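**Student:** Just need the structure, nothing else, for what follows:
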Amino acid sequence: MKKLAIGIMSLFLVVTGCVPNMNQEEEVVEKEDEPKEEPSIVTSYQLNEENYRTILPYKTSAARGVITDQVANRVDIDEMEEGLKRLSKSHFDPEKYFFREGQYLSNVKTLIDQLNPDKDPFDDKEDVSLKAKADYQKENPRYLSHILEQNFLKKNEDNTVEVVGVSIALALKSVYHFTVDGHQYSKKLDKKKALQAGKEDAQAILEELRKNEELQNVPIMIALYQEEDQASPVPGNYEAVTYAEPPGRMVGDWEQVKEENILFPSKEAEEKYFDDYQMMKRFGEGIAEFFPNYVGYVGKGFYIDENLKQLNIEIPIEFYGKGESVGFTQYVYGLVKETFGTQYDLQIEVTSENRTESLIYRKAGEDEPNVYITN
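**Tutor:** Okay, here's the model as predicted:
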């Protein structure tokens, strides 16, 4: 084995990315309407060229915590946040601009209620049947579940920072779960109708943002994200994006986002990406041949323009000693070199009893995987 590191710190470094360039942090002032300027720090620690730097002290979102109330699936929350940053890079270069959580939409829950159909239009009328109430919900689904905002800032020559871009993500349900008089229902939603509702909501959000004087001359990107269902092991996908140049108040053309998160093994993977499906099948069979405790894997493939860009695999397996764990990791390491190409990022996490035993990681273009075994 070429690279072997033991310890939690090594595991932390590979998960978070490359070691940052240790440059000095600079004190700057964030431009505000108030005459009193509060000094801030622009951090120069950039984990890699793909990550935005941040402003310190770190400002949490004006709608902090709302996303966990509105979006049921943790993997959707992560993909929604990281995916919006990924899409934003097309307009706001991470080499030039800094990231900050959204500060302008503090009334997110109110906006969601205003943009969605009324939850209960019957005003507690006693003569309305359960069926009538349920039918109303099915015919008037609340597509919009969350509004995520991100801000992008630049540093000026006078050592101040100012907002130069705003990105918005609208989360749209794929399955509508609702309760009527204590009875639970669910309805699978039509994708085209959900996206159409999202585009209408985007117009309202753009108008709301333009009311703020600070954002009247700031470009605003809006993306539509369709969630997966609550129990899905893989997240949903961004479906469309639009970009409003200032001082525009009307949403223009929408561009299709050609990204997909695919579960392995699954019927969808077999139908859409058969070669990758077969590759994963061979990988699983290779493990099962020698390890009786192996019960399967969960693979998550991320595709852009139908090209695999990232593959994450979790292998839950029961070990009865450290030697077993190390031996298993060594065997999987060999399978990685035999099975997987080098044109995409690869991460394999071996877990046992809800803890990480080891991690095998390889960046796209690299020949040799890195191996990290926890203590």
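
**Student:** drop to CA atoms for contacts and neighbour counts, all remaining ones
**Tutor:** Noted.

**Student:** Tell me the buried residues in whichever helix or strand Tyr331 is part of?
**Tutor:** Using DSSP states H and E, Tyr331 sits in helix 322-339. Applying a neighbour-count criterion of 16 or more other CA atoms under 10 Å, one finds 325-326, 328-330, 332-333, 335-336 buried in helix 322-339.

**Student:** Same check on stretch 266-273?
**Tutor:** Quick answer for stretch 266-273 (16+ other CA under 10 Å): Ala269.

**Student:** swap in stretch 88-97?
**Tutor:** 88, 92, 94, 97.

**Student:** And those residues, which is closest to Thr54?
**Tutor:** Closest to Thr54 out of the buried residues of stretch 88-97 is Tyr97 (9.0 Å), distances taken as CA to CA.

**Student:** Wait, that closest one touches Thr54, no?
**Tutor:** No - taking CA atoms under 8 Å as the definition, Tyr97 is not a contact partner of Thr54, at 9.0 Å.

**Student:** could you pull out the strands for the stretch 251-375 of the chain?
**Tutor:** Under the criterion DSSP state E, counting those that start in this stretch, strands of the stretch 251-375 of the chain are mapped to 255-256, 259-264, 298-304, 307-316, 345-352, 355-362, 370-373.

**Student:** closest to Asp118 among the buried residues of helix 322-339?
**Tutor:** Minimum distance to Asp118 across the buried residues of helix 322-339 is 52.2 Å, recorded for Val336 (CA to CA).

**Student:** Now do that closest one against Met280, distance only.
**Tutor:** Distance, Val336 to Met280, using CA to CA, to the nearest Å: 11 Å.

**Student:** Please generate a structure for the following sequence too, so the two can be compared:
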Amino acid sequence: MKKLSVLFIAFFSAIILVACGNDDSSSSSSGTQVISQTSNNYYQGVIKNGHYLTSKSRGVSVQQNDNQLNLKGFENGLLSISKDQFPTDTYILQEGQYIDTNTAENWLGRKSKSNPDGLNPSGKDTEVPLYLQQMDEQDFMEQSHGDLKIKGMTIGLGINSVYYYRKEAYGAVYQKTLDDKEIVKQGKAIADKVLQRLRKNKDLKDIPIVIALYKQASNDSLVGGNFFAYSVNKDGATSVDNWKSLDIKNYVLPDETSSEVNTNDEDAFENFKNQVQKFFPNLSGVTAQAHYVDGTLRGMHINITTQFYGQSEIISFTQYVQTTAKKYLPNSIPIDVQISSSEGIQSFLARKTGAKNFYSHVFTSY
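**Tutor:** Presented below is the predicted three-dimensional model:
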């Protein structure tokens, strides 16, 4: 189910990228083009020499991240933080070009004689946890006379909540749950060092640099992690001293362990689930990922796994889900529903904030 969820998000990302199209504004001297903006919700992107300009350090992490939802939650959450500081109607998003792959690998490693730039503490893997798991850089540009100049930057730091390690090569995997206070302490200390290093680059000496801290979920979690603090560093500041806390949580519904989920939200989903299962019993599961900000439900992603494959049945089921979701689920938040079987995605539904009706699509095989 987690793999299908990631594929679903990737599918939408591809649609958004294709929909952007090409813009007629470009720099002939550098071969750089700016992707046209189709909505104020999205940044304009950058194409260089006919190719989308990807991050120089994309995909670099300390070790294999078994929970792909951490990666998506990290990227999407970081983008939301950036939008608050660098409005989409003013800035152009260029994926990170200042922290290259080699630098990222060194920073994500342990500090040692052979790697003095390591941001993770020195010591043996079996004794000292690795805290910094992943990082991402977003550059925010302004265009002037065909040239792009960097005017701001956001750095996301993914901090482990659980440390996984082996006592011997190819041996059993052990885990250690990390203390929340230590996660915050280590994250803020690492952020301070990152800011100092970035300021040494003449292009980054005076621009505002946002640094955000993300607490990674465990590998077996059905939801991704969450950002818990960020800092906006202006006027060439070389130390982080103004952190702002974030209250962002993700939960799986139905929830049988946490008392933090709003009862009304849980009841609404339970009613939706019961109605769907009552009329279509051939279902393997109905679950939801609920996204909360400051204790308020801000979004919901629902996964429904079926055991039927007939096209007419899928169409009827999709229509029924649409009617039932409209009746029982909250109408003030964005909601998407993914319907799938063991063979892949069968259909999906989505509704934006404030919209009355769901958009739906049934996948057809030819």
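
**Student:** Now the TM-score, please.
**Tutor:** The TM-score (TM-score structural alignment, normalised by the length of the second structure) is 0.87; 340 aligned residues with a CA RMSD of 2.3 Å.

**Student:** what's the matching range in the second structure for the helix holding Tyr331 of the first structure?
**Tutor:** Using TM-score structural alignment, helix 322-339 of the first structure lines up with residues 311-328 of the second structure.

**Student:** middle-most residue in the first structure, spatially?
**Tutor:** Glu79 (1.3 Å; CA atoms, centre = their mean).

**Student:** any idea what sits nearest the aligned residue in the second structure for that residue, other than its immediate chain neighbours?
**Tutor:** In the second structure, the residue paired with Glu79 of the first structure according to TM-score structural alignment is Gly73. Nearest residue to Gly73 of the second structure, sequence neighbours excluded (CA to CA, 6 or more residues apart in numbering): Gly224, at 5.5 Å.

**Student:** Any figure for the gap between the one you found and Tyr230 of the second structure?
**Tutor:** 18 Å.

**Student:** Next: Gln175 of the second structure.
**Tutor:** When Gln175 of the second structure is compared with Tyr230 of the second structure (using CA to CA), they lie 27 Å apart.

**Student:** who's more crowded, those two?
**Tutor:** Neighbour tally, Gln175 of the second structure and Tyr230, criterion other CA atoms under 10 Å: the higher count belongs to Tyr230, 25 against 13.

**Student:** Please determine how far the more buried one is located from Arg298 of the second structure.
**Tutor:** Tyr230 of the second structure is 20 Å from Arg298 of the second structure, by CA to CA.

**Student:** With distance to Asp135 of the first structure and mean neighbour count added, can I get the strands of the stretch 251-375 of the first structure in TSV?
**Tutor:** Formatted as TSV, those follow (distance: least, CA to CA, whole Å; neighbours: other CA atoms under 10 Å):
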stretch	distance to Asp135 of the first structure	mean neighbour count
strand 255-256	32	12
strand 259-264	32	21
strand 298-304	36	18
strand 307-316	41	18
strand 345-352	45	20
strand 355-362	45	20
strand 370-373	54	22
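
**Student:** can you tell which of the ones you listed is closest to Phe291 of the first structure?
**Tutor:** That would be strand 307-316 among those, by CA to CA, at 12.0 Å.

**Student:** Give me the contact list for the closest one.
**Tutor:** 294-303, 343-352 (CA atoms under 8 Å, 6 or more residues apart in numbering).

**Student:** Kindly report the same for stretch 263-277 of the first structure.
**Tutor:** By CA under 8 Å, 6+ apart, the residues outside stretch 263-277 of the first structure that reach it are 233-234, 262, 278, 280-281, 298-301.

**Student:** In a markdown table: the residues you listed, plus distance to Pro141 of the first structure.
**Tutor:** Compiled in a markdown table, the contacts of stretch 263-277 of the first structure are given as follows (distance: CA to CA, whole Å):
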| residue | distance to Pro141 of the first structure |
| --- | --- |
| Pro233 | 24 |
| Val234 | 23 |
| Ile262 | 26 |
| Gln278 | 38 |
| Met280 | 38 |
| Lys281 | 39 |
| Val298 | 32 |
| Gly299 | 32 |
| Lys300 | 29 |
| Gly301 | 30 |
